[in-house]
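Peer 1: Provide a 3D model corresponding to the input given below.
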Amino acid sequence: MTNKIKLVHGDGGVKTNELINRVFLKHYGNDEETPLCDSFVFTTNPSKLAYTTDSFVVQPLFFRGGDIGKLAVCGTLNDLTTAGAKPIYISASFIIEEGFDIDVLCKIAQSMGEVCKKNGVRIVTGDTKVVECGCADGVFVNTSGIGIVSKKFSPSQIEPDDEIIITGTIAEHGTAILLDRYDLAMETNVLSDCCALSHLITDLDRELPYIKLMKDPTRGGIATVLNEIATHVGNNVELIENRIPINPQVKAINNILGIDPLYLACEGRMILVVKSGFGSRILQGLKEICGYQDAQIIGHFTKDCQGLVYLQTDIGGKRLLPNLEGQTVPRIC
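Peer 2: Predicted structure coming up:
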């Protein structure tokens, strides 16, 4: 591992994991038996609470379908959702570059407030720092959140034949960022999928006991997230190519750019690993919820124990999907 930070260290793949293990876990003294998840769950009688934090450096600050403020709040709410928690409070801290337009900052704050109001969450604390011109790229946002964990959600050991569901079409956030950042002259109505998923805890209340794991496929997309899960579990993941929902325009744009959409970020989708035999039932429940008509069962865990992820292709072959090694799109969130 190099002794200098590179952009690839922030992409959520192999280099990110190396950095976490070499620097943070080494010096934080983290209990090796405590899994490193998007949210930390702890008990305070009589409830379980989940706590999470995240920082946002997306470029551009405003993109088709969202902005850094909306992204920051949705990202934190979604991380709490992965823990089966209903969010209640969040914090919001800003690092702002001298000379940044206050009207633009107002738009960002307004966006954050609207998402909170819509999802019954309050921003209750925060902090603001201003740095000299040239020491930051406009504005960076940090949000932390706390939520109450549903008593019906209890992550359990993943086993062969457990099914994998994605709650909607993939790669739309990553594609939207590419289009706006590089001002690509393409006629398209593609928008970021950025949205809060916290209502899933209520909407899937009866199905939570059969959901073994929830994970939002942000940096590195669904391929990277499933590699992380497969490595941890030890079993292989088989994905079915023609079941993976993707907007035809997103697919075409990525084909033109030579980018694999399986590795592009989603900011409003959730991967659910569900108990074998309950996939169709949970999928039906999702499709009855507004906004989840494109949800699909996209694969399952196998009995093979290499911890690999592969794609069953449309032509009948198998394509290995390795963990993200190189850089895709930096500063995506």
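Peer 1: all contacts plus neighbour counts: C-alpha atoms, from now on.
Peer 2: OK.
Peer 1: where do the strands of this structure begin and end?
Peer 2: 40-44, 47-56, 62-63, 66-67, 85-97, 122-131, 139-149, 163-166, 211-215, 237-240, 271-274, 296-301, 309-312, 318-320 (DSSP state E).
Peer 1: out of those, flag the one nearest G113.
Peer 2: Among those, the nearest to G113 by Cα to Cα is strand 122-131 (7.9 Å).
Peer 1: against which helices or strands is that closest one packed?
Peer 2: Contact here means 3 or more Cα pairs under 8 Å, 6 or more residues apart in numbering; DSSP states H and E; on that basis strand 122-131 packs against strand 85-97, helix 102-118.
Peer 1: between helix 102-118 and that strand, find me the angle.
Peer 2: Between strand 122-131 and helix 102-118, the angle comes out at 160 degrees (axes from the mean of the first three to the mean of the last three Cα atoms, to 10 degrees).
Peer 1: any idea how far strand 122-131 is from the middle of the chain?
Peer 2: Centre-to-centre, strand 122-131 and its host chain are 23 Å apart (Cα atoms, centre = their mean, to the nearest Å).
Peer 1: tell me which residues of it are tucked away?
Peer 2: 122-123 (16 or more other Cα atoms under 10 Å).
Peer 1: check stretch 213-226 too.
Peer 2: For stretch 213-226, by 16+ other Cα under 10 Å, it's 213-226.
Peer 1: leaving out chain neighbours, which residue sits closest to I123?
Peer 2: I90 (4.9 Å; Cα to Cα, 6 or more residues apart in numbering).
Peer 1: er, C74 I mean
Peer 2: Closest residue in space to C74, ignoring its immediate chain neighbours: A196 at 4.6 Å, by Cα to Cα, 6+ apart.
Peer 1: the one you found: neighbour count?
Peer 2: By other Cα atoms under 10 Å, the residues close to A196 number 24.
Peer 1: that one and V14, how far apart?
Peer 2: 27 Å (Cα to Cα, to the nearest Å).
Peer 1: I'd like the structure of this one too, to check against the first:
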Amino acid sequence: MTAETLLLDYGSGGRASQRLIAELFFKHFDNPYLTAMNDGAVLDIRGPVAMSTDSYTVDPLFFPGGDIGTLAVHGTVNDVAMMGARPAYLSCGFILEEGLPMETLERIVTSMGLAARESGVLIVTGDTKVVPRGCVDKIFINTTGVGEIIADPAPAGDKARPGDVILVSGTMGDHGLTILSHREGLSFATDVASDSAPLARMVERLTYETGSIHVLRDPTRGGLATTLNEIAAQSGMVFTIREEDIPVRESVRSGCSFLGLDPLYLANEGKLICILPADKAQQALEIMRQTQFGGDAAVIGQVLAPGDGPGKAGQVVMQTPLGGHRLLNMLEGEQLPRIC
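Peer 2: Down below sits the predicted model:
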């Protein structure tokens, strides 16, 4: 590719498109499924599958801890894993703005290839569209993931049961505050970085070694508070959590205090919520802490039947350090636009 910026011709389907595919995407996503150059891929999956799709429009494109490319891979890999599945394949669609520097595009594609290999998945099919300047802001990415379900039964949001324990795999709010601070040129006493990471291997260990997971979910947009509200509503249960047990980095806590934000509503891109029977909680906690991305895992609360404690069905009640209780509601409005 001789052009320094992306031209409309690269989306024409002709020679320029073929050069872009061969010299960029094949270079970094290389595998037999993709390089067969068919319009799709014939996949080798046995048994029930999980499938998820998402689109990524984060601003800025590059940030401490990752970029839009790693986010697109990790986000979809994690969504498939939360279904109790082992992610195997991704599709990838790009909508690119005319004039995007080729250096920027290659940097993103390079990081996507590395993230896919780290996650143990293959990018097997894709699509590229180049649109005139102003029709899209630099680059939008869609990824769809497919994986074989390994949990039996598969975890789901409506399966939380009274007596279950609620765990998180690490600190809350890292990604959301990183995006905001980098976007606005803010700096704090301690640097913050996105937690973007693949969680499939953690899920696989939890699935095989505990055998009793009721709910898995990654608290992305809307953060921990919103995600817990969604699950509580699906299950018709009351969730009680302890504020002092929720892990939050001091740099994130301080930054949120300065900006008037709540870390429990900020996006996370490399953390999960695990809800399972109380007799499996300690084992699950130890498994999380043994894995690469679970060192700060913690037990933060429990599931109650309506009427067995404060709150009504579908509500999340947080116990404060002073011993009081307050409702932790779902996010209203948008704290941070274009977070992922």
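Peer 1: got JSON lines for the helices and strands packed on strand 122-131 of the first structure, with distance to E267 of the first structure and mean neighbour count too?
Peer 2: Output for those, formatted as JSON lines (distance: least, Cα to Cα, whole Å; neighbours: other Cα atoms under 10 Å):
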{"stretch": "strand 85-97", "distance to E267 of the first structure": "17", "mean neighbour count": "21"}
{"stretch": "helix 102-118", "distance to E267 of the first structure": "14", "mean neighbour count": "15"}
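Peer 1: any idea how far S47 of the first structure is from I240 of the first structure?
Peer 2: Counting by Cα to Cα, the separation of I240 of the first structure from S47 of the first structure is 39 Å.
Peer 1: and the two? Which one has more around it.
Peer 2: Set I240 of the first structure next to S47 and count neighbours by other Cα under 10 Å: I240 wins out with 18 against 11.
Peer 1: can you mark which positions in stretch 157-177 of the first structure are buried?
Peer 2: The neighbour-count criterion (16+ other Cα under 10 Å) identifies 158-177 as the buried residues of stretch 157-177 of the first structure.
Peer 1: and if you look at stretch 326-333 of the first structure?
Peer 2: Per 16+ other Cα under 10 Å, stretch 326-333 of the first structure contains these buried residues: 327-330, 332-333.
Peer 1: turn the residues you listed into TSV, including distance to C74 of the first structure.
Peer 2: Shown next, in TSV, are those (distance: Cα to Cα, whole Å):
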residue	distance to C74 of the first structure
Q327	24
T328	22
V329	20
P330	19
I332	14
C333	11
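Peer 1: nearest to P261 of the first structure among these?
Peer 2: Distance ranking of these against P261 of the first structure, using Cα to Cα, places T328 first at 10.1 Å.
Peer 1: rewinding a little: in helices, which of the buried residues of stretch 326-333 of the first structure appear?
Peer 2: If you go by DSSP state H, these have nothing in helices.
Peer 1: farthest pair in these?
Peer 2: Maximum distance among those (Cα to Cα): 14.3 Å, for Q327 and C333.
Peer 1: ok so, going back, can you list the helices and strands packed on strand 122-131 of the first structure in a markdown table and add distance to K151 of the first structure?
Peer 2: Below are these laid out as a markdown table (distance: least, Cα to Cα, whole Å):
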| stretch | distance to K151 of the first structure |
| --- | --- |
| strand 85-97 | 9 |
| helix 102-118 | 24 |
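Peer 1: which one of the ones you listed lies closest to V273 of the first structure?
Peer 2: Here strand 85-97 is closest among these (Cα to Cα), at 16.6 Å.
Peer 1: can you tell me the mean distance of that closest one from the second structure after alignment?
Peer 2: Superposed on the second structure, strand 85-97 of the first structure shows a mean distance to its aligned partners of 0.8 Å (mean Cα distance after the TM-score superposition for the first structure).
Peer 1: elements contacting that strand?
Peer 2: By 3+ Cα pairs under 8 Å, 6+ apart, strand 85-97 of the first structure packs against helix 68-82, strand 122-131, strand 139-149.
Peer 1: and these, which is most packed in?
Peer 2: Mean neighbour counts were compared across these using mean count of other Cα atoms under 10 Å; the top stretch is helix 68-82, at a mean of 28.
Peer 1: post-alignment, it versus the second structure, mean distance?
Peer 2: Averaged out, helix 68-82 of the first structure is 0.3 Å away (mean Cα distance after the TM-score superposition for the first structure).
Peer 1: could you give the angle of that helix to strand 122-131?
Peer 2: Inter-element angle recorded for helix 68-82 of the first structure and strand 122-131: 130 degrees (by the same axes, to 10 degrees).
Peer 1: next, the angle from helix 68-82 of the first structure to strand 47-56.
Peer 2: 150 degrees.
Peer 1: stretch 114-134 of the first structure spans what distance, first to last residue?
Peer 2: 30 Å.
Peer 1: residues in the second structure aligned with it?
Peer 2: The aligned range for stretch 114-134 of the first structure in the second structure is 114-134, by TM-score structural alignment.
Peer 1: and the matching stretch, how far out from the chain's middle?
Peer 2: On Cα atoms, centre = their mean, the centre of stretch 114-134 of the second structure falls 16 Å from that of its chain.
Peer 1: related to what we said a few turns ago, show me what the residue nearest to C74 of the first structure lines up with in the second structure.
Peer 2: Using TM-score structural alignment, A196 of the first structure lines up with P198 in the second structure.
Peer 1: its match contacts T76, doesn't it?
Peer 2: No: the criterion here is Cα atoms under 8 Å, and P198 of the second structure misses it with T76 at 9.1 Å.
Peer 1: burial measure for L259 of the second structure, as a count.
Peer 2: Neighbour tally, L259 of the second structure, other Cα under 10 Å: 11.
Peer 1: actually, G260 of the second structure.
Peer 2: Number of residues near G260 of the second structure (other Cα under 10 Å) recorded here: 9.
Peer 1: and it? What does it align with in the first structure?
Peer 2: Using TM-score structural alignment, G260 of the second structure pairs with G258 in the first structure.
Peer 1: likewise L177 of the second structure?
Peer 2: Taking TM-score structural alignment for the superposition, L177 of the second structure sits opposite T175 in the first structure.
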